[in-house]
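In: 3D, please:
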Amino acid sequence: MSKYLFEANYVGEGIKGLMREGGTSRREALVAALKTVGGSVECFYYAFGETDVLGVIEVPEPSDAAALSLMINSTGAVRVRLKPLLTVEDLDAAARKTPAYRAPGQ
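Out: Below is the predicted model of the structure:
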């Protein structure tokens, strides 16, 4: 299972829907959507300022995360951004790899 940090902002009618339905209803909607791709919510928080809602989700495959992001963003009511999360072991494995790369101008 892959974990993703999600950040979301309600837009236009999405703000009105949130005010009408409340936060619990929107979390339940995310839980239901994630179940359709075999995923789950690890944590879900509302905030104020630059980001309206954030948390961590878990999905089986990156394509599941992409499908969910596309579906949510296509509504025009919420703008969601996903960031893949790596464990320290994932980073250790990455640090042991030696990909070839040439920096610009070198």
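In: from here on, contacts and neighbour counts on C-alpha atoms
Out: Fine.
In: Strands of the protein, residue ranges please.
Out: 2-10, 40-46, 53-59, 78-85 (DSSP state E).
In: Take these and write them to TSV, including distance to A29.
Out: Formatted as TSV, those follow (distance: least, CA to CA, whole Å):
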stretch	distance to A29
strand 2-10	14
strand 40-46	11
strand 53-59	13
strand 78-85	12
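In: quick one: which of the ones you listed is nearest R27?
Out: With CA to CA as the criterion, R27 lies closest to strand 40-46 of those, at 7.2 Å.
In: Which secondary structure elements does the closest one sit against?
Out: Under the contact criterion of 3 or more CA pairs under 8 Å, 6 or more residues apart in numbering; DSSP states H and E, strand 40-46 touches helix 23-35, strand 53-59.
In: Please tabulate the ones you listed in CSV and include mean neighbour count as additional columns.
Out: Below are those laid out as CSV (neighbours: other CA atoms under 10 Å):
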stretch, mean neighbour count
helix 23-35, 15
strand 53-59, 20
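In: Next, the structure of the following sequence, for comparison with the previous one:
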Amino acid sequence: MPKFLIQASYTTEGTKGLLKEGGSGRRAAVDQIVTDLGGTVEAMYFAFGEDDVVLIVDFPDAVSMAAVSLTVKASGALHTRATPLLTLDQVDEAARRKVAFRDPGA
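Out: Okay, the predicted model is just below:
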């Protein structure tokens, strides 16, 4: 199952919601949306600094991740970015594939 790193920061309204329901309330909401799409939450941490929340999630496919991303961003409560994560085996497979590439100007 594809794995994604999600980094998010709350807007002012999103922070008010977090203060109202707490971290465990947000974790329950995240678990619900991810499991409804056939995924799992591997880890969820709250942080401070540029990111307020960091998650590692598994989804059946990239389309499921995109659906979550669009829905969450449309709420206006969070700014998010999702990064696909690769296993060591996937990187090894990528390294074995031949790619025709010409340097610019060569």
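In: TM-score for this pair?
Out: Once superposed, chain against chain, the TM-score is 0.96 (TM-score structural alignment, normalised by the length of the first structure); 106 aligned residues with a CA RMSD of 0.8 Å.
In: So for R20 of the first structure, which of the strands of the first structure sits nearest?
Out: Shortest distance between R20 of the first structure and the strands of the first structure, using CA to CA, is found for strand 2-10: 12.9 Å.
In: by how many degrees do the closest one and strand 53-59 diverge?
Out: Angle of strand 2-10 of the first structure versus strand 53-59, following axes from the mean of the first three to the mean of the last three CA atoms, to 10 degrees, is 150 degrees.
In: For strand 2-10 of the first structure, give me the average deviation versus the second structure.
Out: Averaged over the aligned pairs, strand 2-10 of the first structure sits 0.5 Å from the second structure after superposition, using mean CA distance after the TM-score superposition for the first structure.
In: Show me which positions of that strand end up buried.
Out: K3, Y4, L5, F6, E7, A8, N9, Y10 (16 or more other CA atoms under 10 Å).
In: Show me which of the residues you listed is closest to S40 of the first structure.
Out: Using CA to CA, those come closest to S40 of the first structure at K3, 9.6 Å.
In: The closest one: what's it in contact with?
Out: Taking CA atoms under 8 Å, 6 or more residues apart in numbering, we find K3 of the first structure in contact with V56, I57, E58, V59, P84, L85, L86.
In: redo that, cut-off 7 Å
Out: K3 of the first structure is in contact with V56, I57, E58, V59, P84, L85, counting by CA atoms under 7 Å, 6 or more residues apart in numbering.
In: Now render the helices and strands packed on strand 40-46 of the first structure as JSON lines, adding distance to A67 of the first structure.
Out: As requested, these are exported to JSON lines (distance: least, CA to CA, whole Å):
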{"stretch": "helix 23-35", "distance to A67 of the first structure": "10"}
{"stretch": "strand 53-59", "distance to A67 of the first structure": "11"}
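In: now for the ones you listed, which one comes closest to Q106 of the first structure?
Out: Closest to Q106 of the first structure of these is strand 53-59 (CA to CA; 39.5 Å).
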